[in-house]
Each structure stands twice: as structure tokens, then as C-alpha cells.
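Q: Attaching a predicted model along with its sequence, questions to come.
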Amino acid sequence: MKTLMLMSAMLLTACAHSPLPLTAESSGWEAFGKQQALDGQLKISQQSLEKRADVSVWNPDLYSAYSVGYEMGKQEYCSQSAYILGVKQERYLGICDDINIFFQQDYVSGRHSTASM
């Protein structure tokens, strides 16, 4: 059941496309990547970004910029309290699991707590 719920959330996330930068400037792609992570989104693959990006601005260096920004945002996102994230009943897609093996567990504990924010 848990796996089914996570897969459903991932599918919904994949369908809810955020607008991509319309520039070939790496700073725009870095900012986009950082915001994706700060929003708790899963990292978009290079292949998916290539398909979604405006072909007149896309180049492989932009994925590197996106990745740098994503990792910065991920570090910030994963430094928050997973327990409080769960208490707030916010969505968590597992982006911190490789950084903190207890993040998911703490998040679930928060979701099941009786505390309210």
C-alpha cells in the first residue's frame, strides 16, 4: 500500500510540470533546480528535461547547472525537521532518503502524531 501511494504521488508530480526556464543562462537553470528541490520534488532526468525544454535554448551544460542548483536546494530541504514536515501533513517524495536514512521514518512519525500546527 505504501509503495502504491508513493508511486501515485510520483506520477502526479511528474504530470504537474513546472515551467522551465526559457533562457540558455545557467543561472536560470540553477535557480530552477534549487526551487525544485526546495519544493521537495524529485530530480528530473536529463532526458526528461531535454524533451520538455525549448530546443532553441537547450544544451547539455544546462543540465549540469540544474543539477548544481538541485543539490543545493536538496541540502537545504533535507536540513528541515522531517517530523514537523509530517505534522504539517505536507507531502514527502523521498528526496532525503540518501542523505538521512531516518528522514522517512521521522516524517511518518510526524504524520501519525496527534500534534497540530
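A: All right, it came through fine. In this text, all values refer to a predicted model and were calculated from it rather than measured experimentally. Numbering: from 1, shown residues only.
Q: For the rest of this, base every contact and every neighbour count on C-alpha atoms.
A: Noted.
Q: Going by residue numbers, what spans are helices in this protein?
A: 2-15, 26-38, 46-52, 60-77, 82-87, 103-112 (DSSP state H).
Q: other SSEs contacting the shortest one?
A: Based on contacts counted as 3 or more C-alpha pairs under 8 Å, 6 or more residues apart in numbering; DSSP states H and E, the elements that helix 82-87 packs against are helix 103-112.
Q: What of the first one?
A: Identification of packing neighbours for helix 2-15 by 3+ C-alpha pairs under 8 Å, 6+ apart yields no helix or strand.
Q: returning to what we had before: select, out of the helices of the chain, the one closest to Leu93.
A: Of all the helices of the chain, helix 2-15 sits nearest to Leu93, with 6.9 Å by C-alpha to C-alpha.
Q: Ok, which of the helices of the chain comes nearest Gly94?
A: The nearest among the helices of the chain, by C-alpha to C-alpha, is helix 103-112 at 6.8 Å.
Q: ok, structure two:
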Amino acid sequence: MKWKTLLFGLVLVGCSSQITATLSDDVASWQRYGEQRASDGHIVQSEQKLVMHSLSGVVTAEQYLAYLDGYQVGKEKYCAQSASMLGRIGKPYRGICDDINPFFRSDYNNARREW
């Protein structure tokens, strides 16, 4: 019986980790969110897509600009890493560095093929 309780608890924890984070209305949280998304290699989101992450259901121009500022910081960090290493460890590449470094994708793909 105890193992059923443990299994049920693990299922609940697993489901809860898939819930999308909701952002408060302060500009700093939007900036951190943008930086985190880019640091994880995600492509930039539109204002319309970001509405679902807002507590108020609205994204102001100031919040979106903060998101874009943070995204740029995270993108620079992400694109400064070794594309070959990213490919070797099997992390996905979604193309966010193509405009900064035209060789990033090819270096990544070559490393993926090697490993």
C-alpha cells in the first residue's frame, strides 16, 4: 500500500513540473524570463505568445521590451558557447545563433553527426 502512495506522489510531482510558469507584472521578472528562455536556446516569442505567461493576461509594451532585453543577454551567453560541445552532448539547437554566427549551425550539425 505504501508503494501505491509513493507512486501517486511521484505522478503528481511529474505532472506539476509541466505547468507553465506565470509571470508577475513587474518588468524585472519579464527580463529574467527572456534571459532564461534564450539561455536555454529557445527562439524569441511574440507578444501574443507571451500573454499566456502573464498573470494579468496582458503583456504591456514595457514588459515585452524587458523580455526582449533579457532575451538578448541570454542569447549572447548561449551563442558564446561551443556549438560543437552543444552537439556532442545532444542538446537541441533551434537556430537562435544563425544571425550572429553563420557557422554555429554547421559546427553543431557536424558534432551531432560525429557522435
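A: All right, it came through fine. All of these numbers come straight from a predicted model, not from anything done at the bench.
Q: How about the residue nearest the centre of the first structure, nearest residue that isn't a chain neighbour?
A: Compute the mean C-alpha point of the first structure, and by C-alpha atoms, centre = their mean the closest residue is Gln41, 2.0 Å away. Counting by C-alpha to C-alpha, 6 or more residues apart in numbering, the nearest residue to Gln41 of the first structure once its immediate chain neighbours are dropped is Leu93, at 6.9 Å.
Q: Starting from Thr3 of the first structure, give me the distance back to that neighbour.
A: 11 Å (C-alpha to C-alpha, to the nearest Å).
Q: So which of the two has more stuff around it?
A: The neighbour comparison of Leu93 of the first structure against Thr3 (other C-alpha atoms under 10 Å) goes to Leu93, with 15 against 8.
Q: aligned partner of the more buried one in the second structure?
A: Superposed on the second structure with TM-score structural alignment, Leu93 of the first structure falls opposite Arg94.
Q: just checking, its match touches Ile43?
A: Yes: shown here, Arg94 of the second structure and Ile43 form a contact pair, counting by C-alpha atoms under 8 Å, at 6.7 Å.
Q: For the residue nearest to Asp106 of the first structure when sequence neighbours are not counted, list the residues it contacts.
A: With sequence-adjacent residues excluded and distances taken as C-alpha to C-alpha, 6+ apart, Asp106 of the first structure is closest to Tyr83, at 4.9 Å. Contact analysis of Tyr83 of the first structure by C-alpha atoms under 8 Å, 6 or more residues apart in numbering lists Asp106, Tyr107, Val108, Ser109, Gly110, Arg111.
Q: Now for the closest residue in space to Ala82 of the first structure that isn't next to it in sequence, how many residues are close by?
A: Closest residue in space to Ala82 of the first structure, ignoring its immediate chain neighbours: Tyr107 at 4.5 Å, by C-alpha to C-alpha, 6+ apart. Neighbour count of Tyr107 of the first structure, defined by other C-alpha under 10 Å: 24.
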